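>>> attaching a predicted model along with its sequence, questions to come.
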Amino acid sequence: MKCISLFMVVLISVPICFTSNILYLQLLVSHSHHFWNRAIIHELAERGHNVTILSPRSEAKPPTGVHYILLEDQYVRRLPFYRSLLNATEFMNPFYETLSILLGYELLCSGAVKTKGFQTLLNYPDEFKFDVILHDFSVGSCFLPFVHKFNYPPMIAVTAFGHPSFSSHYIADHHHYSYVPHISLRSNDEMTFSQRLLNFLIYMEEFIIFKYFFNPRMDEIAAKFFGPNFPSVSELEKRTSLAFVNTNAAIDYHISHPENVIPVGGLQIKDPKPFPQELTSFINSSTKGTVIFSLGSNFRSDYIPQIKKNLILKVLSDLSDYNFLWKFESNISESDLPKNVMIRSWIPVSDVLAHPKVKAIFFHGGLLTTHEAIWRSVPMIIMPFGLDQPQNLMKTKRFGISEGADYHSLNYDDLKTTILKVLEDPSYAMNMQKVSARFKDQKEKPLDRAIWWIEWLLRNPNCGYLKSPLFGLGLIAGNSYDIIAFITLFVILNLIILLKLFCYCVRKCLRNIYSDETMPHEKLE
């Protein structure tokens, strides 16, 4: 009897884990976005779930329960795009940039569906059971037909790309054009009338492209590979149960979220780990501190034109009180390298940011590094190239925690002044401490929040009651444009009627006046 009681106590004390089959669909060709998604994947595997990932990137030694289906050779196709941004002489026109981004999404999809990896998942039997699908919607809806193929398991839309302007297709939220700038617009949430007008037109351009060109193109691709009897991707988008967006109210613009949108900004950030001793020694050898210089995982520093590389090296050399740790993907001759500059092909940026002698980070403005710098309380010098990077500069500059360097008009004096301003003006470090404290003050870690909601959806697959009613209303009715148009038309019609009545009365009065003056008076008898 004692043995049975002891067995029951042990059984009750052991947490019960219900293993689920999870499909993770990831199209975007981006190392950093893969790291963000991988944080979710590894945590799910750690909790006993089986995760199958269709992705352009895999791992050499994935953990138990993680199974990659590789979309082969996709990174090679994307490198020319990133290189072109480094060779550009100015930012794109915002309308052309919006169009080119969406054309890039279509090219990614067209390339991915031709891979062996895509065909592998396509050949899975239709009755294969996935309990939930996580779909990275950062580059659109290319893989959504798999939701239909596998008989509509509940779906979570996820993105490391902040809160994309087209997220309303999945979650029917309101993007307020008056104070939420499109990523193609170079302004913050305090816009002038002309900026708000431009912002509205960019959003409408994107809406039209998605509705009449991009999504119909996705339907064409789906019909070719999945057959003709599939619902449109526009309908599949609406089947999203939950959405994870990489935002945090402490640092992002204010956006009205429906109940099924979960902000998980910074979920990839973990406690810092030890890094190579040679990096530690270099950082500690600095007189006033060390600056990290990194262009992230997609932009290569060795693609920067030589004249700009020489300019940057000259500035770093002349700031001799500081050491600079530069992520540089190829070698620079020791004779050409200043003594206060160390180059390495890979730097564990998030871990190095936690070192107390790191005083700033000079980088491209990628969102994940921005979150990591804020979490570690390190001021920023941001040199954006495109995509969401200019907006990340705009957001952080509002709080006095960053300054920008214009890559296209880069010159010695401006770059040196900007770096010194962030390093030697104490307000940047003080402001960063405040913003960092707000960012970290959460009831649970963002990754734990994401995992909890995934497992909640496994327990509660029918959660349509959380969805926004905007899906049923559409863009026009959902934003009350029809009401505004009706009231405007009603007022205009009434004004026209009143004006016509006024004109009629005036003419009537004038006729009476003129007729009285011209009518002969009757003789008095």
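Here it is on my side, so go on.
>>> contacts and neighbour counts: CA atoms only from here.
Fine.
>>> report the secondary structure state of Pro258.
Under DSSP: H, G, I helix; E, B strand; the rest coil, Pro258 falls in the coil class.
>>> buried residues, the helix or strand containing Phe282. List them.
Following DSSP states H and E, one finds Phe282 within helix 277-284. Neighbour counts over helix 277-284 (16 or more other Cα atoms under 10 Å) mark Phe282, Ile283, Asn284 as buried.
>>> which one of the residues you listed is nearest to Ile208?
Ile283 (50.8 Å; Cα to Cα).
>>> let me know the closest of the buried residues of helix 277-284 to Trp36.
For those, the residue nearest Trp36 by Cα to Cα is Ile283; the value is 27.0 Å.
>>> ok, the closest one touching Trp326?
No: contact criterion Cα atoms under 8 Å: Ile283 and Trp326 do not qualify, at 11.8 Å.
>>> quick revisit: now the buried residues of helix 277-284 in TSV, with distance to Pro15?
Listed next are these as TSV, based on distance: Cα to Cα, whole Å:
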residue	distance to Pro15
Phe282	46
Ile283	44
Asn284	45
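>>> check it against this one:
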Amino acid sequence: MGTISRLCLLPLVVSVSLLMTSSVQGGKVLVFPVDGSHWVNMNLLIQTLHDRGHEITVVRTATSWYIKENAPHYHSITITLPEAIVIEDQDFFVTFLMRMIAIQRKGASLIGFLNFYWEMLSTLSKIHQQASLLAVEMFENKTLMQSLRDTHFDVVLLDPGLPAGVVVAHELKLPTIFNVRWVTSGEGHFVVAPSPTSYVPTSGYAASDKMTFVQRVLNLVHYVLNTCIDRFIVCPHYDKLVERYFGSAVNFYHLLQGADIWLMRVDFVLEFPRPTMPNIAYIGGFQCKPSKPLSSELEEFVQSSGEHGFILMSLGTLVKGLPLEITSEIAAAFAQIPQKVIWRHVGERPNNLGNNTLLVKWMPQNDLLGHPKIKAFVAHGGNNGIYESIYHGVPMICIPLLFDQFENVLRLEVRGAAKRVEVTKITQQNFLEAIQEVLHNPSYRTSIKRLSALHRDKPMHPLDTAVYWTEFLMRNKGASHLRTESYKMHWYAYYSVDVICFLFAVLLMLTAVVVGSLRFLCLRLCRRRKPKQA
């Protein structure tokens, strides 16, 4: 083979060598997921890990309704709890939404609101009390625990929204990797990275990073409230668990903060700039992918829209929680536009439904968002839908319903890529106006196209990033060199209160010495200058 031929093959050889050295042969991953929409994200990641030759074992509860016991890409360990975790009831969030809407529309009294808030905190406490029993059931099953030890897992992958898996990982002495956006106290950054409330909006408070004085006050109040709820409502259940099995020397919150790698489902295309840490890898939009061809029925319906195109609408399963009068107002607005509408809808059929609207119980959302005839996306502002919309460059009309959806929608609004409509104030007229504004004002499409270009302009797809860091942890048996130990410091040391007090004390002493010395010198000088009496 000639020199030129060898030189031409050199890049290929180097690339293959890099791929071979960066992979892990037959790693074993123990997974603790959270049910519901969180499982959609986790399932995609473990499917990809399985395709790369890794052996996946998923810990699930017997009452799980998303996480199946049998699947081709993972083995499962099913734990039977004394009672089902509340959020594993498919109607829990629907019922919660219905009550929230009723309170907002009718205007509850202060006592009524406080009663509802107290009930919500009680439910939150119950959820984590039930979730903590997962670890108890596992620890008390000596045969199961010995089997887990004998399997010699390489890493524990978990969703820390319900963090019982953190305690099990500590017992097995395994490195941990979080597939995370939310932890017990809210957004994950607030646990692992510096989060100044002066410009970092806290969980549950929809604000931008450019806050007024009043907004900064409210942001701090929300942060303190979140911290108190976490410390006094959530963590006591896990503190008892840790105390029971590891003694007082182990701190649950330190276990949570001590994860080796955080796979953060965030992209700074959407997120406001903020401090971060070296063990945080950003994988926002990792579920996004190019669209596939539609079924013949859907393609025929979409093509029938002609030059007007079509609008997609999905509020997930929570649409069952919307009163009929609200969905009927939405349907009436859709009936007045020339575009076709594909609406994922479960529950009671809305009134005023136009001939241009197709109701479906399920749809290939990603494939529809990537279709060239798509004009707009009506959604509730969930994380997955927003990133798919950004990926495909589709402007949005958003109807936030619960939790972080309000914050997600605000971020899109600030970037000029979405129009928000409040669910309790929806009328046929204002919803129609929102649709027409997004359709006919080119700034929305221009803004989302720019976000799409930024989101795609990466050296590596976010899913590949997630896989890389998971395998990195397997290869290196942890990533302690990327993890700060600051979380183990006392609060007064972390904020340098002790240093400030020490320096202030030294300053006071020096001031006292100087003042005392000057006073002494002045007194001596005055005595020397005092005239002698005759």
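That came through, no problem. In this text, all values refer to a predicted model and were calculated from it rather than measured experimentally.
>>> mean deviation, the helix holding Phe282 of the first structure versus the second structure?
Helix 277-284 of the first structure, aligned to the second structure and superposed, deviates on average by 1.6 Å (mean Cα distance after the TM-score superposition for the first structure).
>>> where in the second structure does that helix fall?
The aligned range for helix 277-284 of the first structure in the second structure is 296-303, by TM-score structural alignment.
>>> residues contacting that stretch, please?
Contacts to stretch 296-303 of the second structure, defined as Cα atoms under 8 Å, 6 or more residues apart in numbering, come from residues Gly309, Phe310, Lys340, Lys373.
>>> again, only this time at 7 Å
Phe310 (Cα atoms under 7 Å, 6 or more residues apart in numbering).
>>> for that stretch, the distance to its chain's centre please.
Stretch 296-303 of the second structure sits 34 Å away from the centroid of its parent chain (Cα atoms, centre = their mean, to the nearest Å).
>>> and for stretch 326-335 of the first structure?
Distance of stretch 326-335 of the first structure from the chain centroid (Cα atoms, centre = their mean) equals 31 Å.
>>> starting at the chain centroid, how far to the longest helix that the second structure contains?
The helix that spans the most residues within the second structure, counting by DSSP state H, is helix 497-529. Offset of helix 497-529 of the second structure from its chain centre (Cα atoms, centre = their mean): 55 Å.
>>> in that helix, what counts as buried?
In terms of neighbour count (16+ other Cα under 10 Å), helix 497-529 of the second structure has no buried residues at all.
>>> what's the answer for stretch 426-444 of the second structure, then?
Across stretch 426-444 of the second structure, burial judged by 16+ other Cα under 10 Å covers Ile426, Thr427, Gln428, Asn430, Phe431, Leu432, Ala434, Ile435, Val438, Leu439, Ser443, Tyr444.
>>> helices of the stretch 1-150 of the first structure, start to end?
In the stretch 1-150 of the first structure, the helices defined using DSSP state H, counting those that start in this stretch lie at 2-13, 31-46, 74-87, 94-112, 116-122, 145-149.
>>> between those helices, which one is nearest to Ile382 of the first structure?
So among these, helix 74-87 is nearest, using Cα to Cα, at 14.5 Å.
>>> isn't Ile304 of the first structure right next to Leu85, touching?
No: in this structure, Ile304 of the first structure is not within contact of Leu85 by Cα atoms under 7 Å, at 9.7 Å.
>>> those two: who's more crowded?
Between Ile304 of the first structure and Leu85, counted using other Cα atoms under 10 Å, the more crowded position is Leu85 (19 against 15).
>>> what sits against the more buried one?
In this structure, Leu85 of the first structure makes contact with Phe385, judged by Cα under 7 Å, 6+ apart.
>>> so what does it match up with in the second structure?
In the second structure, the residue matched to Leu85 of the first structure (TM-score structural alignment) is Leu97.
>>> quick revisit: which one among the buried residues of helix 277-284 of the first structure gets closest to Ala222 of the first structure?
Set against Ala222 of the first structure, the nearest of those by Cα to Cα is Ile283 (52.2 Å).
>>> separation between Ile448 of the second structure and Gln365 of the second structure?
Distance, Ile448 of the second structure to Gln365 of the second structure, using Cα to Cα, to the nearest Å: 17 Å.
>>> quick one: which of the two has more around it?
Neighbour count, other Cα under 10 Å: between Ile448 of the second structure and Gln365, Ile448 has more, with 24 against 17.
>>> now name the helix or strand holding whatever residue of the first structure lines up with that one.
If you follow Ile448 of the second structure across to the first structure using TM-score structural alignment, you land on Met432. Under DSSP H and E, the secondary-structure element containing Met432 of the first structure is helix 426-440.
>>> now do the helices in the stretch 251-400 of the second structure.
252-257, 296-303, 324-334, 365-369, 383-392.
>>> redo those helices as JSON lines? Include distance to His222 of the second structure.
Shown next, in JSON lines, are the helices of the stretch 251-400 of the second structure (distance: least, Cα to Cα, whole Å):
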{"stretch": "helix 252-257", "distance to His222 of the second structure": "20"}
{"stretch": "helix 296-303", "distance to His222 of the second structure": "45"}
{"stretch": "helix 324-334", "distance to His222 of the second structure": "30"}
{"stretch": "helix 365-369", "distance to His222 of the second structure": "34"}
{"stretch": "helix 383-392", "distance to His222 of the second structure": "21"}
